[in-house]
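S.K.: Coordinates only, no sequence provided:
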């Protein structure tokens, strides 16, 4: 009598086995990634007193001593300004490199890509001299203008625009739309995943930037979150609970921002491929 039990090597069993293995590997990977964050959070709420196992006192002290309200305001202002400028410049330059046919277009694209391999630290001296010549040292301009244009954003928008069918622009042109109208009303709404991706990359990068505030500013009223955190670590090195509370305070805004835009971020990365 033939057995009615499925063979352990049948395709369905193999699929379930591989799904189980992948799930276990993903859980292990997630645990390794989340372990440092868990240590930081647990350290920040540990009072060090056996009678009081958990407390939020470190957060209240860190917020007050670090003056994070001012730091949050400065970091938000700088990050939003840089992000807005990069979105504008990247969209315009990306559209020109993707759609316009002009002499030297490939050379311009290669120059844009070449900027991606040049560390910002190598340019700090000429940038500092330019900012000093323009009387921008110790101003918000010193924190915004050096990164108002970014080669990665231009390349990202160029690649995404190339995934949009040209027939949509031709249809808009037949309806009497100019290039500006086509870009504003047709292409940019379709490029929302790429714009959200650029927004997240730029905002998080500016929020976590310590180099520009450290080099281009010295006024206390201009210090950003990362500069406040660095100064905080120098002052309270031995109090690990206080230090970890400050780290959590500085990290929470960007984590929440990424969680809000993760779907568009993943879609923007998935749909932006390498095209000639």
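M.R.: Thanks, I have the structure now. Computed from a predicted model, the values in this text were never measured in an experiment.

S.K.: going forward, measure contacts and count neighbours with C-alpha atoms only.
M.R.: Will do.

S.K.: chain center to whichever strand or helix holds residue 256: distance?
M.R.: Residue 256 is part of helix 240-270 when elements are defined by DSSP states H and E. Taking the mean of its C-alpha atoms, helix 240-270 sits 9 Å from the chain's own mean (C-alpha atoms, centre = their mean, to the nearest Å).

S.K.: Go through it and flag the buried ones.
M.R.: Using 16 or more other C-alpha atoms under 10 Å as the test for burial, helix 240-270 gives 240-247, 249-251, 254, 258, 262, 264-265, 268.

S.K.: Which elements pack onto it?
M.R.: Packing partners of helix 240-270 (3 or more C-alpha pairs under 8 Å, 6 or more residues apart in numbering; DSSP states H and E): helix 11-44, helix 57-66, helix 192-207, helix 225-235.

S.K.: Can I get those helices in a markdown table including distance to residue 182?
M.R.: Below are these laid out as a markdown table (distance: least, C-alpha to C-alpha, whole Å):
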| stretch | distance to residue 182 |
| --- | --- |
| helix 11-44 | 43 |
| helix 57-66 | 47 |
| helix 192-207 | 15 |
| helix 225-235 | 39 |
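
S.K.: from those, which stretch is densest packed?
M.R.: Each of the helices and strands packed on helix 240-270 was scored by mean neighbour count; the highest is helix 192-207, a mean of 22, by mean count of other C-alpha atoms under 10 Å.

S.K.: Please list the residues outside it that contact it.
M.R.: Contacts to helix 192-207, defined as C-alpha atoms under 8 Å, 6 or more residues apart in numbering, come from residues 75-76, 78-80, 82-83, 86-87, 153, 156-157, 160, 225-226, 254, 257-258, 261, 264-269, 272.

S.K.: Pasting the second one now:
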């Protein structure tokens, strides 16, 4: 009953697509930026790091108007890109990957470079596999955050075909506020994927959290 009235097939498909794409983009952007801040010396590096950290204290709601205008200018309102691009990069993800890369011995990279590997090969074949706990930690944070996000779908879309799980729950509550058993069933349905994902990745998640942030 709750599954049908909430149209969860469409909502699950949309939320899954957006969450996976945003997670992949954050992994790519955070890995590359985190490596640059951890290993490459360039002028203004510390300033860039401080600016990235400063984004962590800026609520997303403050940036809604400029983001909306940019999306409107690019004709991206009411598209999947409106749900993906605003969070395709993350200051938290960049800092997390930077901290983990710092904890990896530099000698491993130097050995790979002596064998003729370039920077991208070093990142992909050496650092990225070693950073698996941090990558899984970032993936869990990002996927769960996107899955539970109501604000972006509410502001940047009004197309029923782009309904996400949280939008479905919100509309469900407005329509059936008197039927709490039905609403609670819908909440359980929406929560199951997040719980399963955390159970699968909890070991790497704990390791990633405990082994980052140890070095400056």
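M.R.: On my side now, so go ahead. It should be emphasised that the depicted structure is a prediction, and the values quoted were computed from it without experimental measurement.

S.K.: Could I get the TM-score for this pair?
M.R.: After superposition, the two chains reach a TM-score (TM-score structural alignment, normalised by the length of structure 2) of 0.99; 216 aligned residues with a C-alpha RMSD of 0.5 Å.

S.K.: Residue 115 of structure 1: which of the helices and strands packed on helix 240-270 of structure 1 is closest?
M.R.: helix 192-207 (15.9 Å; C-alpha to C-alpha).

S.K.: what span of structure 2 lines up against the closest one?
M.R.: Here helix 192-207 of structure 1 aligns to structure 2 at residues 132-147, judged by TM-score structural alignment.

S.K.: ok, now stretch 96-106 of structure 1?
M.R.: Against structure 2, stretch 96-106 of structure 1 falls on residues 36-46 (TM-score structural alignment).

S.K.: gap between the two ends of that stretch?
M.R.: Using C-alpha to C-alpha, to the nearest Å, one end of stretch 36-46 of structure 2 lies 12 Å from the other.

S.K.: Give me the contacts around it.
M.R.: 49, 98-99, 101-102.

S.K.: What distance do you get for the residue most central in space within structure 1 to residue 248 of structure 1?
M.R.: With distances taken as C-alpha atoms, centre = their mean, the residue of structure 1 nearest its centroid is residue 201 (2.3 Å). Residue 201 of structure 1 sits 20 Å away from residue 248 of structure 1, going by C-alpha to C-alpha.

S.K.: Which position in structure 2 pairs with residue 166 of structure 1?
M.R.: Checking TM-score structural alignment: residue 166 of structure 1 goes with residue 106.

S.K.: if I look at that match, how far off is residue 38 of structure 2?
M.R.: Counting by C-alpha to C-alpha, the gap from residue 106 of structure 2 to residue 38 of structure 2 is 10 Å.

S.K.: In terms of neighbours, single out the busier of these two.
M.R.: Set residue 106 of structure 2 next to residue 38 and count neighbours by other C-alpha atoms under 10 Å: residue 38 wins out with 19 against 11.

S.K.: And for the aligned residue in structure 2 for residue 125 of structure 1, the neighbour number?
M.R.: Residue correspondence to structure 2 (TM-score structural alignment): residue 125 of structure 1 is matched to residue 65. Neighbour count of residue 65 of structure 2, defined by other C-alpha under 10 Å: 11.

S.K.: go on, residue 32 of structure 2?
M.R.: Neighbours of residue 32 of structure 2 (other C-alpha under 10 Å): 17.

S.K.: Kindly report the same for residue 212 of structure 2.
M.R.: Per other C-alpha under 10 Å, the neighbour tally for residue 212 of structure 2 reads 19.

S.K.: Next: residue 72 of structure 2.
M.R.: Counted with other C-alpha under 10 Å, residue 72 of structure 2 comes out at 14.

S.K.: so it, which of the three states?
M.R.: Following DSSP: H, G, I helix; E, B strand; the rest coil, residue 72 of structure 2 is assigned to helix.

S.K.: From residue 179 of structure 2, how far off is it?
M.R.: From residue 72 of structure 2 over to residue 179 of structure 2 the distance is 38 Å, taken as C-alpha to C-alpha.

S.K.: Could you do residue 211 of structure 2 as well?
M.R.: Separation of residue 211 of structure 2 from residue 179 of structure 2 (C-alpha to C-alpha): 46 Å.

S.K.: Settle it for me: which of those two has more neighbours?
M.R.: Taking neighbours as other C-alpha under 10 Å, residue 211 of structure 2 and residue 179 compare with residue 211 leading, 14 against 10.

S.K.: how about that one, what's its match in structure 1?
M.R.: Under the alignment (TM-score structural alignment), residue 211 of structure 2 pairs with residue 271 in structure 1.

S.K.: okay but its match is in contact with residue 159, surely?
M.R.: No. Counting by C-alpha atoms under 8 Å, residue 159 is not a contact partner of residue 271 of structure 1; they are 9.1 Å apart.

S.K.: Quick check: the helix or strand hosting residue 128 of structure 2 compared with structure 1, mean distance?
M.R.: Using DSSP H and E, residue 128 of structure 2 falls within helix 128-130. Compared with structure 1 after fitting, helix 128-130 of structure 2 has a mean deviation of 0.2 Å; criterion: mean C-alpha distance after the TM-score superposition for structure 1.

S.K.: So what's the gap between that helix and the chain middle?
M.R.: Helix 128-130 of structure 2 has its C-alpha centroid displaced from the chain centroid by 19 Å (C-alpha atoms, centre = their mean).

S.K.: List the buried residues in it.
M.R.: Within helix 128-130 of structure 2, the residues that qualify as buried are residue 128, counting by 16+ other C-alpha under 10 Å.

S.K.: can you check stretch 127-137 of structure 1 too?
M.R.: 127-128, 131, 136-137.

S.K.: what's around the spatially closest residue to the match of residue 211 of structure 2 that is not a sequence neighbour, how many residues?
M.R.: Take residue 271 of structure 1 and drop its neighbours on the chain: the residue closest to it by C-alpha to C-alpha, 6 or more residues apart in numbering is residue 160, 7.2 Å away. Other residues lying near residue 160 of structure 1 total 26 when counted by other C-alpha under 10 Å.
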